[in-house]
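J.: Show me how the following folds:
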Amino acid sequence: MSTTESNSYYDNLENMTVTELIGNMNKEDKTVPLAVEKALPQIEALIEQIVPRMQAGGRLFYIGAGTSGRLGILDASECPPTYGVPFDMVIGIIAGGDKAIRKAVENAEDDRNQAWPDIQEFGFNQNDTVIGIAASGTTPYVIGGLTKARGEGLLTGCITCNSGTPVAQAAEYPVEAVVGPEFVTGSTRMKSGTAQKLVLNMISTSVMIKLGKVKGNKMVDMQLSNEKLVQRGTRMIMEATGIDADHAQQLLLTHGSVRAAVAHYERQK
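T.: All right, here's what the predicted structure looks like:
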């Protein structure tokens, strides 16, 4: 039996108090970063392969089903506003299509042949990367997509929470964050989902930093999509230039990004 399907360390959950439930869940959650830490060499190896490909015009695809697919979509959808990159630079694809984001699509994850056509809807080139996300490591949709992508010469990686799985075997650069049994047996939206989110954070953030989308520790290309971000950008410009808030905000709104505003100011000095 796979680790993710193994019996929980806890039983008779229905008899626990709320204090006991959340305390035990928290106890289990504390083990997740340690599991991810053991996978850091695998994560590093994958990132080191992704960066030069994206510098050469490649894109990053995440494919998955259920929770895994939703986490990929979440990570991909946050890259454009955070780093100012095109919406199709990092792409999340879920088995069953966008309707599966909110409601499970029956048997979609069992279709081994559908992931590649889903990827092809966006076109592909030899610098693209496909990362399959599957807590179990056995999802046919993900296995099929990775197998086909690898056969077409794309870089392939995966994030799974079992060791030695078919998904890992299908990927050139597997990441295996083995978090152990879930608090509710088999509920991989819990510890496994948390581990996948942590790994996705590491991958996309590291890639964007290496692509020059962060200066110092600031998101200098973030989209100004709400007042909070305008205020954040204003503060960043003030810190970088020493000018007052009104001038900084004027520059930001005129030039559209912290990077462009600071560059304009420096040219005008």
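J.: Please make it C-alpha for all contacts and neighbour counts, starting now.
T.: OK.
J.: who's in contact with the nearest residue to Gln231 once chain neighbours are set aside?
T.: Of all residues beyond its chain neighbours, the one nearest Gln231 is Gln249 (7.7 Å), with distances taken as Cα to Cα, 6 or more residues apart in numbering. When the contact criterion is Cα atoms under 8 Å, 6 or more residues apart in numbering, the partners of Gln249 are Val230, Gln231, Gly233, Thr234.
J.: Can you tell me the SS state at Gln249?
T.: Per DSSP: H, G, I helix; E, B strand; the rest coil, the local secondary structure of Gln249 is helix.
J.: quick one more, to check against the first:
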Amino acid sequence: MAAPARGFGVDVGGSGIKGGVVDLAAGQLVGDRVRVDTPQPSTPDAVADVVAGIVADFGWDGPVGVTLPAVVKHGVAQTAANIDKAWIGTDAAALFAERLGRRPQDVVVLNDADAAGMAEIRYGWPGDQSGVVVLLTFGTGIGTALFLDGKLVPNTEFGHLEVDGHDAETRAAASVKEEEGLSWEEWAPRVSRYISVLENLIWPDLVIVGGGVSKKAEKWIPMLDVRTKVVAAELRNAAGIVGAAAAAVEAAPTSADAAVSVSG
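T.: This is a model prediction of the structure:
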């Protein structure tokens, strides 16, 4: 029996850059991931160096998927949320391909929340694929991914909705909880308020929450006061890596492994 298809994903965040090999049949990391603090300032060149180092650590020579906390269209970063503003207008796909020594078609760059959402839709509960589903990643900021019957609407930026006169993520991101020393009981109402505003805009059937705080979902999800069902991301904080790896292999079928469908 042939070995399961594998891919490689790197998830670039405001505080850390994580990467690893992914078993695309199971939607799981193979072995341990590597995490490196995001360089400060997080310029394109500095981040690309870290990404190249992580890929080299694994001796990986296949396609690579990379996420950014940014709107990404045709490989070009259009925004820069929680990373250096020099990313705006940068052809991220070309930069990573050059730094990794890959052909352009062997590197895929996508929004971090979109990658995490794709992983959840493909490898999570079958019910995740029905109706309007939104994934929210709570970390340095708030990332969002929107799906209609399992199909992605890319580059939504609902984390920047104005809520009570504030950019939502400046009040309800996980980083704010830490910076302000908020208890779960103090933070949960802020999340509820944010989700309530989002509910009134898109009327989702399901909300999936990811990011580091999803590992402690039992401490705060039960305290949310919203009308939509809220569940923790099954892949927890590995979802971005998994989604990036799947997207890269799907876009660049360069071997027998890569030809395996990763659509779930």
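J.: what's the TM between chain one and chain two?
T.: Here the superposed chains carry a TM-score of 0.33, computed using TM-score structural alignment, normalised by the length of the second structure; 138 aligned residues with a Cα RMSD of 5.8 Å.
J.: out of the contacts of Gln249 of the first structure, who's nearest Glu48 of the first structure?
T.: If you rank those by distance to Glu48 of the first structure using Cα to Cα, Gly233 comes first, at 29.9 Å.
J.: Quick one: the helices in the first structure, in order.
T.: Using DSSP state H, the helices assigned to the first structure run over residues 18-29, 32-38, 40-55, 66-83, 115-120, 140-151, 166-170, 191-210, 227-241, 245-255, 258-268.
J.: Give the other helices and strands that the second one contacts.
T.: Applying 3 or more Cα pairs under 8 Å, 6 or more residues apart in numbering; DSSP states H and E, one finds that helix 32-38 of the first structure contacts helix 191-210.
J.: now the helix it packs on and helix 66-83, what's the angle there?
T.: With axes from the mean of the first three to the mean of the last three Cα atoms, to 10 degrees as the basis, helix 191-210 of the first structure and helix 66-83 are set at 30 degrees to each other.
J.: Which residues belonging to helix 191-210 of the first structure are considered buried?
T.: 191-197, 199-200, 203-210 (16 or more other Cα atoms under 10 Å).
J.: re earlier: any idea how far the residue nearest to Gln231 of the first structure is from His264 of the first structure?
T.: From Gln249 of the first structure across to His264 of the first structure, the span is 13 Å (Cα to Cα, to the nearest Å).
J.: and if you look at Arg150 of the first structure?
T.: Look at Arg150 of the first structure and His264 of the first structure: by Cα to Cα, they are 44 Å apart.
J.: Next, the buried residues of the longest helix that the second structure contains.
T.: Taking DSSP H as the assignment, the helix of the second structure that covers the most residues is helix 184-202. Buried residues in helix 184-202 of the second structure, counted by 16+ other Cα under 10 Å: 187-199.
J.: circling back: what's the closest of the helices of the first structure to Val90 of the first structure?
T.: Smallest distance to Val90 of the first structure across the helices of the first structure (Cα to Cα): 5.1 Å, for helix 66-83.
J.: distance between the ends of stretch 50-65 of the second structure?
T.: Its first and final residues considered, stretch 50-65 of the second structure spans 14 Å by Cα to Cα.
J.: Tell me which helix or strand comes right after the longest helix of the second structure.
T.: Past helix 184-202 of the second structure, heading to the C-terminal end, the next element that is a helix or strand (DSSP states H and E) is strand 206-210.
J.: helices and strands around that next one, which ones?
T.: Looks like strand 206-210 of the second structure contacts strand 132-138, strand 230-232 (3+ Cα pairs under 8 Å, 6+ apart).
J.: ranking those strands by burial, who's on top?
T.: Per-stretch averages of neighbours, counted by mean count of other Cα atoms under 10 Å, single out strand 132-138 among these, with a mean of 26.
J.: Show me which of Arg150 and His264 of the first structure is the more surrounded one.
T.: Just comparing Arg150 of the first structure and His264: by other Cα atoms under 10 Å the higher neighbour count belongs to Arg150, 18 against 13.
J.: which residues touch the closest residue to the more buried one other than its chain neighbours?
T.: With Cα to Cα, 6+ apart as the criterion, Arg150 of the first structure has its nearest non-adjacent residue at 6.1 Å, and that residue is Thr156. The neighbourhood of Thr156 of the first structure, defined by Cα under 8 Å, 6+ apart, consists of Thr129, Val130, Ile131, Gly132, Leu146, Ala149, Arg150, Ala171, Glu172, Tyr173.
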